[in-house]
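Novice: Need coordinates for the below:
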Amino acid sequence: MRDLLINIAAAVVVFVAGAISRELLGHFKARHDRAFWGRRLLRGRTNLFIGSFTRLNHLEPSGWVGGGDVRALQCLTSTLDRNGADFEVAYASRISEEQLHENIILLGLDETNSLAVGMFERLGSGFRMNAETMTITDLPTGEIYRPEWDVNELNGADPRLDYDGSWFITAGSDGTQVARRFRTDYGVLVRAENPFAPGRTLIMMAGIYGFGSWRAAQLPRDEEFLRRCAGLRNFECLFRVEVQQGQLLATSILVLRPLPGIRTDPGSPALSREPSGEGHSGSPPPYGPPDSPRGARTDGGQSR
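Specialist: Predicted structure coming up:
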């Protein structure tokens, strides 16, 4: 009987210790998340807008969404749900006027996400993404970034041999068949004031392809990225991500800079810009959102 009671007591202690550990871990993750997202977004109403390839509606009437965007969506909904955020996932093509005046997360380029059209100009961003040429241009430097591919000539070989599922066959510039595999994508992550609703937050996450969107959704969990964002309230980031057989590998932050302040006129859709004061002493807490908990810092880590 004594041994039974000891075993029961030990089981209770282990259960309680596990519950406390999970609670502490959840609390730490919540503070970590607030470092990027801020209480304003996590405690307010948020709309997460995705796009779809409407030109493929004849294949899937409910909407055709890329695999990278799906994985990005899974990452974002997991984070928002863990923090108890009040959010809704919707197609950008079906937005209402009311939704524009809440917190907004935009996932994807203007080819799929209609809300992204003109948003870079509206926010005063130095980036321009072109869905037709599949490029990102950094206006201050004039640098143009393009995805990179591995290309192998088949030279009459059976295209089904010696290739895994990450390769596909296409015609080269001279009409001969070549095997291509995706190697490098580029993407942007922008955090700003919602230009349609002062006091609300706008987040933009987009890659030239879905791999960039996927990595953009993961960056707010990256210790090194958060460290580099310290002190930036509204900012834009350009990054490069290496891809191998459909999996994300190393990530390099190429550009990270503050955005100008945005002032909106409630009676007019016109916007005007204010000089940015981001990054100066007197700006509140680490990582930027003015409503983030002061002192919610993490150090170390590497971009991946």
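
Novice: CA atoms for contacts and neighbours, from now on please.
Specialist: OK.

Novice: Longest strand in the protein, by number of residues?
Specialist: Scanning the chain for the longest strand, with DSSP state E as the assignment, gives strand 177-193.

Novice: I'd like the next helix or strand past that one.
Specialist: Scanning forward in sequence from strand 177-193 by DSSP states H and E, the next helix or strand is strand 201-207.

Novice: Need the nearest residue in space to residue 93, chain neighbours excluded.
Specialist: Distance criterion Cα to Cα, 6 or more residues apart in numbering; nearest residue to residue 93, sequence neighbours excluded, is residue 114 at 6.2 Å.

Novice: What is the neighbour count of that neighbour?
Specialist: Applying other Cα atoms under 10 Å, we find 21 other residues in the vicinity of residue 114.

Novice: thinking it is in contact with residue 94, fair?
Specialist: No. Counting by Cα atoms under 8 Å, residue 114 does not reach residue 94; the two are 9.6 Å apart.

Novice: how many neighbours does residue 40 have?
Specialist: By other Cα under 10 Å, 18 other residues sit near residue 40.

Novice: Surely it is within a helix?
Specialist: Yes. Using DSSP: H, G, I helix; E, B strand; the rest coil, the secondary structure at residue 40 is a helix.

Novice: any idea how far it is from residue 194?
Specialist: The spacing between residue 40 and residue 194, counted by Cα to Cα, to the nearest Å, is 12 Å.

Novice: can you list residues touching both of the two?
Specialist: For the pair residue 40 and residue 194, residues contacting each of them under the criterion Cα atoms under 8 Å, 6 or more residues apart in numbering are 200-201.

Novice: if we can go back for a sec, relative to strand 201-207, how tilted is the longest strand of the chain?
Specialist: Compare the direction of strand 177-193 with that of strand 201-207 by axes from the mean of the first three to the mean of the last three Cα atoms, to 10 degrees and you get 170 degrees.

Novice: Spell out, range by range, the helices that occur in the stretch 1-150 of the chain.
Specialist: Remark: helices assigned in the stretch 1-150 of the chain by DSSP state H, counting those that start in this stretch are 2-43, 67-82, 97-100, 119-123.

Novice: The second one: how far from the chain's middle?
Specialist: If you compare the mean C-alpha spot of helix 67-82 with that of the full chain, they lie 9 Å apart, counting by Cα atoms, centre = their mean, to the nearest Å.

Novice: and for comparison, fold this next one:
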Amino acid sequence: MSGSLHDLVINLSSAAIAFAAGWSFDRVRDVWRFRSVRGFWKQFATRDLKVVTSIFIKEEHYIWERSGLVGVGDVLALNELRQQLYRVGVSHLPLTPSHQLTGLERQGNLVLVGGPHSNQVTAEVMRRLPVTFSFGAVETHDANIYDALTGEVMRCVMDSNDQLTVDQGLLIRATNPFNRERHVIILAGSFGFGTSAAARLLAGSDLLNNPVVAEGHPFEAVFSVEIAGGTPQQIELRKLRQLDSTMLRAGA
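Specialist: This is a model prediction of the structure:
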């Protein structure tokens, strides 16, 4: 073998080895990075999983779009959920608008996108859970979050032009009150920014490394998120509490 050919073979072999090593390192890094996300979602990767979206179909919303309207924040949350669930083998999101979810489908694993003001299934589930955080009354469009243990009222922040600068929301994982063999997750912002931030929070180390979450216990969490340029920015996990799944309530 001539010297030039020999050098070419060596260079090609070195490049192949370097490529394989780099690919393997990236693969191992991704496996390690997303191990907690996969662990969190593993129990939801079932055939009866339903991702239930908020939908606006009443009054003025119905006039503009007869099929119903979905908020931009919910769409962003769904895209984030799609990426996370893909890592546990859910190749497509089994989406269902909240007003179309059947009684039987309520008994499966549920991911509820949107708060009780816009997602009727979220409202049904939250009435049955022993939560200590809750939103205000639907009738008055009260988006504040109330802490039943401390009496604290958590509010969004508006600037002088009445633009939202800090949104907030609730993130809940619990036993499905319609079927104790299944689970439910609620992503509920005071506004759509908060809902999309809740989905991002699910993949964040602040949440996943919390002992309550890491050990698989049911929990409720409240968070806030700064809004800049019409986009959710830094998310602050404010409070997280373990839920007692033995204290499921009868439906109201």
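
Novice: Let me know the TM-score between chain one and chain two.
Specialist: Once superposed, the chains reach a TM-score of 0.85 (TM-score structural alignment, normalised by the length of structure 2), with 239 aligned residues with a Cα RMSD of 2.3 Å.

Novice: Map the residue nearest to residue 93 of structure 1 onto structure 2.
Specialist: The alignment partner of residue 114 of structure 1 in structure 2, by TM-score structural alignment, is residue 120.

Novice: Do I have it right that its match meets residue 99?
Specialist: Yes. The pair residue 120 of structure 2 / residue 99 is scored as a contact, 7.0 Å apart, by Cα under 8 Å.

Novice: got a list of contacts for stretch 81-99 of structure 1?
Specialist: The list of residues contacting stretch 81-99 of structure 1 from outside it, by Cα under 8 Å, 6+ apart, reads 30, 33, 41-52, 80, 113-115.

Novice: Grab the most central residue of structure 2 for me.
Specialist: Nearest to the mean C-alpha position of structure 2, by Cα atoms, centre = their mean, lies residue 199 at 2.9 Å.

Novice: give me the element that residue is part of.
Specialist: Using DSSP H and E, residue 199 of structure 2 sits within helix 192-201.

Novice: what's that helix aligned against in structure 1?
Specialist: Counting by TM-score structural alignment, helix 192-201 of structure 2 corresponds to residues 210-219.

Novice: measure residue 38 of structure 1 to residue 97 of structure 1 for me?
Specialist: Using Cα to Cα, we find residue 38 of structure 1 at a distance of 24 Å from residue 97 of structure 1.

Novice: Please identify which of these two sits among more neighbours.
Specialist: Neighbours were counted for residue 38 of structure 1 and for residue 97 using other Cα under 10 Å; residue 38 has more, 20 against 8.

Novice: Distance check, the more buried one against residue 200 of structure 1.
Specialist: According to Cα to Cα, residue 38 of structure 1 stands 11 Å off from residue 200 of structure 1.

Novice: same question, residue 100 of structure 1
Specialist: Taking Cα to Cα as the measure, residue 100 of structure 1 and residue 200 of structure 1 are separated by 10 Å.

Novice: And for residue 272 of structure 1?
Specialist: In this structure, residue 272 of structure 1 and residue 200 of structure 1 are 17 Å apart, going by Cα to Cα.

Novice: Neighbour count: the two, which is higher?
Specialist: Neighbours were tallied for residue 272 of structure 1 and for residue 200 using other Cα under 10 Å; the higher tally belongs to residue 200 (20 against 13).

Novice: I'd assumed residue 101 was in contact with that one.
Specialist: Yes. With contact defined as Cα under 8 Å, residue 200 of structure 1 reaches residue 101; the gap is 7.5 Å.

Novice: Are there residues contacting both of these two? Which ones?
Specialist: Overlap between the neighbourhoods of residue 200 of structure 1 and residue 101 consists of residue 194, taking contacts as Cα under 8 Å, 6+ apart.

Novice: Residue 89 of structure 1 maps to what in structure 2?
Specialist: Under the alignment (TM-score structural alignment), residue 89 of structure 1 maps onto residue 95.

Novice: residues near its match, how many?
Specialist: The burial metric for residue 95 of structure 2, expressed as a neighbour count using other Cα under 10 Å, is 14.

Novice: Check the gap between it and residue 148 of structure 2 for me.
Specialist: Counting by Cα to Cα, the gap from residue 95 of structure 2 to residue 148 of structure 2 is 32 Å.

Novice: OK, contacts around residue 2 of structure 1?
Specialist: Residue 2 of structure 1 makes contact with no residue, according to Cα under 8 Å, 6+ apart.

Novice: What's the match for it in structure 2?
Specialist: In the superposition onto structure 2, residue 2 of structure 1 corresponds to residue 6 when matched by TM-score structural alignment.

Novice: Look up how far residue 87 of structure 2 lies from that match.
Specialist: The gap separating residue 6 of structure 2 from residue 87 of structure 2 is 43 Å, by Cα to Cα.

Novice: how about residue 172 of structure 2, what's its match in structure 1?
Specialist: Match for residue 172 of structure 2 (TM-score structural alignment): residue 190.

Novice: distance between stretch 129-143 of structure 1 and the chain's centre?
Specialist: Here stretch 129-143 of structure 1 is found 18 Å from its chain centre; the criterion is Cα atoms, centre = their mean.

Novice: just stretch 236-250 of structure 1 next, same as before
Specialist: Distance of stretch 236-250 of structure 1 from its chain centroid, counting by Cα atoms, centre = their mean, is 12 Å.

Novice: same question, stretch 98-118 of structure 1
Specialist: Averaging C-alpha coordinates over stretch 98-118 of structure 1 and over its chain gives two centres that are 13 Å apart (Cα atoms, centre = their mean).

Novice: Just the buried positions in that stretch, please.
Specialist: For stretch 98-118 of structure 1, a neighbour-count test (16 or more other Cα atoms under 10 Å) marks 100-116 as buried.

Novice: Spatially nearest residue to the counterpart of residue 152 of structure 2 in structure 1 (excluding sequence neighbours)?
Specialist: Under the alignment (TM-score structural alignment), residue 152 of structure 2 pairs with residue 143 in structure 1. The spatially closest residue to residue 143 of structure 1, leaving aside those adjacent along the chain, is residue 137, at 5.8 Å (Cα to Cα, 6+ apart).

Novice: wait, isn't the one you found in contact with residue 146?
Specialist: No. Using Cα under 8 Å, residue 137 of structure 1 and residue 146 do not qualify as a contacting pair, with a distance of 9.0 Å.

Novice: ok, so what distance separates residue 73 of structure 1 from residue 210 of structure 1?
Specialist: When distances are taken as Cα to Cα, residue 73 of structure 1 and residue 210 of structure 1 turn out to be 11 Å apart.
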